[in-house]
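S.K.: Predicted model, plus sequence, below.
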Amino acid sequence: MAMESIIKELRHLLVTVFLTGLASFIVVPAITDVTIAALCPSQPQCSLAIFLSGFQQAATGVGAVVMTPLVGNLSDQYGRKALLTLPLTVSIIPLVILACSRATSYFYAYYAVKTVAAMVGEGSVNCLTLAYVADKIEEHKRTSAFGIIGGVASAAFVCGTLAARFLSTALTFQVSAVLSMIAVVYMRIFLPESVPVRASGLRQPMLDESEEAHVKEEREITDSAQRTSGIFKRLPSVRNAICLLKRSPTFSQAALVMFFNSLADGGLQTAILYYLKARFQFNKTQFADLMLIGGIGATLTQLLLMPIIVPALGEEKLLTAGLLVGCINILVYSVSWSPWVPYAIAMCSAFGVVVRPSICSIASKQVGPREQGMVQGSLSGISSFANIISPLIFSPLTALFLSEKAPFDFPGFSIMCAALAMIIAFIQSIMIRVDPSDVGGKGCADPLV
């Protein structure tokens, strides 16, 4: 019954998450082949592609570090729906470019626009989605709700990956662009704001274009001497995240786990596809098979298993177990000795998806209802900071150890290094102890007046 009530409460958000995820994931199996074909035709290994992917990941991280906490804080003031419109809209543009052509010139245009779009909105959708859930769902159901959101995203991943197997490359990007547009329209029409503006004390909605709203806003600014001192004083800043880190030891520990887990995930993401292509000559179809196996497992884990095991284990033990499984999986990936090994690991990696919902749930309980956007934005910003560092470390390592100039024969060395980061996250997770005195303390949000 608890799961049914969560789904009923979040049904429009779940549809939005599914459509957005489907549009994004349907192109993932094809993008590696498209990149290599555009940059290094007829070559199984392409160092330029690895470095460009790493640079894009780092640039995305830089943008997300700035934008995600800002968007999360602004959503506490203006509402989740208004802020969610921006990242969903900008994500359409790069898909339209590759829907037109995959030639080298079009790829570079896609690369540039995709990088800028990702800097603006890469982490914002996840941040705003989690904040929306925290607004709607009680604390004792929140971990399961986060898991359901993740499960729906995993289901979108499975459906997108499965569809990619049967669509041509050109049609893949066309379908993705159309789905992205449908997601934005559906969200704007059907998704209700999580907290009523007047009841919550939120400011006038950002997307309210009525003349009366603008006049009211101008009067509010004019009547307050503090507001006339400059708009930037009303904008959220990095000191909100610093305040959270100082105020709550539990949040600080969760943030540290998030950082090293994201560093490991980023290292694996940077290296794994190029590693498998160079070592076992995997192509689009085999990438899709791996993603499909992992996605099905992740969907079942988050939708069916998490609501059962969360009450029994609690977020802290669930987090530790998920990180332990992640450590083992990445270590085995790094020493893959046969093409069947990645398939076996993909089946075993499903339990690792419990990590992020557990961290987000632990952190959300450390603040009040008016700070959910801030805390989720801060976590996303920390994750994005790890994504800046990750490609700077793992892209050169991957390119070096997949080349003929490798200092020793270990193609999976960069993946092994990612496993070490995951081990650090695992050790830190063991030390997390939720202190009830942390919860509901003095707020860290910047005042509006």
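M.R.: Alright, I've got the coordinates.
S.K.: contacts and neighbour counts: CA atoms only from here.
M.R.: OK.
S.K.: how about the nearest residue to Gly412 once chain neighbours are set aside, what does it touch?
M.R.: In this structure, Gly412 finds its nearest non-sequential neighbour in Ser334, 4.3 Å apart by C-alpha to C-alpha, 6 or more residues apart in numbering. Counting by C-alpha atoms under 8 Å, 6 or more residues apart in numbering, Ser334 touches 411-416.
S.K.: Over to Arg80?
M.R.: Counting by C-alpha under 8 Å, 6+ apart, Arg80 makes contact with 128-129, 131-132, 193-194.
S.K.: now swap in Ser105 and tell me
M.R.: By C-alpha under 8 Å, 6+ apart, the contact set of Ser105 is empty.
S.K.: For the closest residue to Gly352 other than its chain neighbours, what is the enclosing helix or strand?
M.R.: Distances taken as C-alpha to C-alpha, 6+ apart put Gly322 closest to Gly352, at 4.5 Å, once the chain neighbours are dropped. Applying DSSP states H and E as the criterion places Gly322 in helix 315-334.
S.K.: one more structure, for comparison:
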Amino acid sequence: MTSPASGGPSATARKASFGFIFALALMNSVSFGIMIPVLPNLIKEFTGGDTAAASEWNLVFASTWGLLQFVCGPILGLMSDRFGRRPVLLISLFGLAVDFVFMALAPGLWWLYLGRILNGMTAASFSTANAYLADVTAPDQRAKVFGWMGSAFSFGFIFGPFIGGQLGEIDLRLPFVAAAGLTFVNWLYGLFVLPESLAPERRTKAFDWKKANPVGSLVLLRSRPGLLRLASVGFLFQLAHVVLPTIFVLYMGYRYDWGLAVLGWTFLATGVSGVVVQVFLVGPIVKRFGEKTAVILGAAAGCVGFAWYAWAPTGALYLLAVPVFAFTSLMMPGLQGLMTRKVEPSEQGQLQGANQALMGLSSIFGPVIFGEAFAWSIRHEGFHLPGLAIYLAAAMMGLALLLILGAARPPPREPGA
């Protein structure tokens, strides 16, 4: 459906498409969130209750997933530019559903590892969803829409870990069964309901393997003024946030002796705070101050929030940092809005593929940095600083803040818009 005046999607089509993709992202994030408080404890069960060993195995899982993302993310991104967003979303959701089945049935660590390999090869749901939204949203509205997409992830962060924590108290495998079922329903939703966003005439004419590799995809980031700096800010954000799935469940259990139920309530509070920022503050802040200011505020909040989490000697003081950390949710919507303005409509998938490759790199190095830092800090009595890994994440957010402060003002509109 097109508007006669513009030749692009009409307002009705844009709203309908956003509704479809938001619902898909919401279901996907809930199913992913269900496993957050449970998977580290399942790994810990397989390692005989050794927290440090569980942290190191978590490192192996996450790094393997990141390596496969680095290799396969650009391929999936370019596929979405050539064949459309919908087929790639369906591939990604199917891979995630199979991964959850492996987790539910795994008799040992190697089954879990095999599931992570499959998921790492196919995971592109959020990056492709971002390309989808860039297709159907005007450039000056993208930061607001990306904020809403971030809220879908936060809703998943609210309900997923809470559900996972409660089900995990019954049986550690039950949350994965629920996640597999929800993801399969999501796949059916995408198969029968989700429309395609990228019209044939706006797709790339051929699949270029030179661009479908990590190095080739990253060349795009150097081909536009300022894009590489923005991508570097995004990489530091992603790298710092790898600390959350890598050690936080183990960290809070070790430092505050929190069980699954308390962890579920903590993730609930964190998710609600993030949703408030994404739904009610991203749009007004971007409209009033611009996308770059939103990124600056988000980076500053991440730096302060992580440092507070690392320092907090009690659980109550830890929770006081949750509203501060919530403003980190301003960062990625503003950053995505800035980056999508710098590429052509037919390159949005390639851009998101490059971002996916950077996310893969962060998933390779992040678990090594944070997992080893956490394991080392709790094993060595002479330097007993459990929050060391989180202090490192705070430093990364501080570096991202310095980079965005030095970025030039963005152009008023994207090429070819």
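M.R.: Yes, it's here. Computed from a predicted structure; not experimentally measured.
S.K.: Quick check: TM-score for this pair?
M.R.: With the length set by TM-score structural alignment, normalised by the length of the second structure, the two chains reach a TM-score of 0.90; 404 aligned residues with a C-alpha RMSD of 2.4 Å.
S.K.: Now the element after the strand or helix carrying Lys8 of the first structure, going C-ward?
M.R.: Element membership of Lys8 of the first structure, judged by DSSP H and E, is helix 2-9. Sequence order places helix 11-25 as the next helix or strand after helix 2-9 of the first structure, per DSSP H and E.
S.K.: follow-up on the earlier one: which among the contacts of Arg80 of the first structure end up buried?
M.R.: 128-129, 131-132, 194 (16 or more other C-alpha atoms under 10 Å).
S.K.: Would you convert these into TSV that also reports secondary structure and distance to Leu290 of the first structure?
M.R.: As requested, these are exported to TSV (DSSP: H, G, I helix; E, B strand; the rest coil; distance: C-alpha to C-alpha, whole Å):
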residue	secondary structure	distance to Leu290 of the first structure
Leu128	helix	29
Thr129	helix	27
Ala131	helix	31
Tyr132	helix	31
Ser194	coil	36
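S.K.: out of these, who's nearest Ala288 of the first structure?
M.R.: Nearest to Ala288 of the first structure among these is Thr129, at 26.4 Å by C-alpha to C-alpha.
S.K.: Just give the nearest non-adjacent residue to the aligned residue in the first structure for Ser55 of the second structure, would you?
M.R.: Using TM-score structural alignment, the partner of Ser55 of the second structure in the first structure is Ile50. Of all residues not flanking Ile50 of the first structure in the chain, Ser395 sits nearest, at 6.3 Å (C-alpha to C-alpha, 6+ apart).
S.K.: helix or strand for the aligned residue in the second structure for that neighbour, which one?
M.R.: In the second structure, the residue matched to Ser395 of the first structure (TM-score structural alignment) is Gly371. Using DSSP H and E, Gly371 of the second structure maps to helix 348-379.
S.K.: quick one: contacts for the residue nearest to Gln352 of the second structure when sequence neighbours are not counted?
M.R.: Spatial nearest neighbour of Gln352 of the second structure, chain neighbours left out: Ser127 (5.4 Å); criterion: C-alpha to C-alpha, 6+ apart. Contacts here follow C-alpha under 8 Å, 6+ apart; on that basis Ser127 of the second structure touches 77, 352-353, 355-356.
S.K.: Report the secondary structure state of Ser127 of the second structure.
M.R.: helix (DSSP: H, G, I helix; E, B strand; the rest coil).
S.K.: Could you report the separation of the aligned partner of it in the first structure from Leu74 of the first structure?
M.R.: With TM-score structural alignment as the criterion, the equivalent of Ser127 of the second structure in the first structure is Cys127. Cys127 of the first structure sits 12 Å away from Leu74 of the first structure, taking C-alpha to C-alpha, to the nearest Å as the criterion.
S.K.: before we move on, what about Leu273 of the first structure?
M.R.: 36 Å.
S.K.: between these two, which one's more packed in?
M.R.: Taking other C-alpha atoms under 10 Å, Leu273 of the first structure and Leu74 do not tie; Leu74 has more neighbours (23 against 18).
S.K.: circling back: which other helices and strands does the helix holding Gly371 of the second structure contact?
M.R.: helix 51-83, helix 125-136, helix 214-222, helix 227-241, helix 243-256, helix 388-405 (3 or more C-alpha pairs under 8 Å, 6 or more residues apart in numbering; DSSP states H and E).
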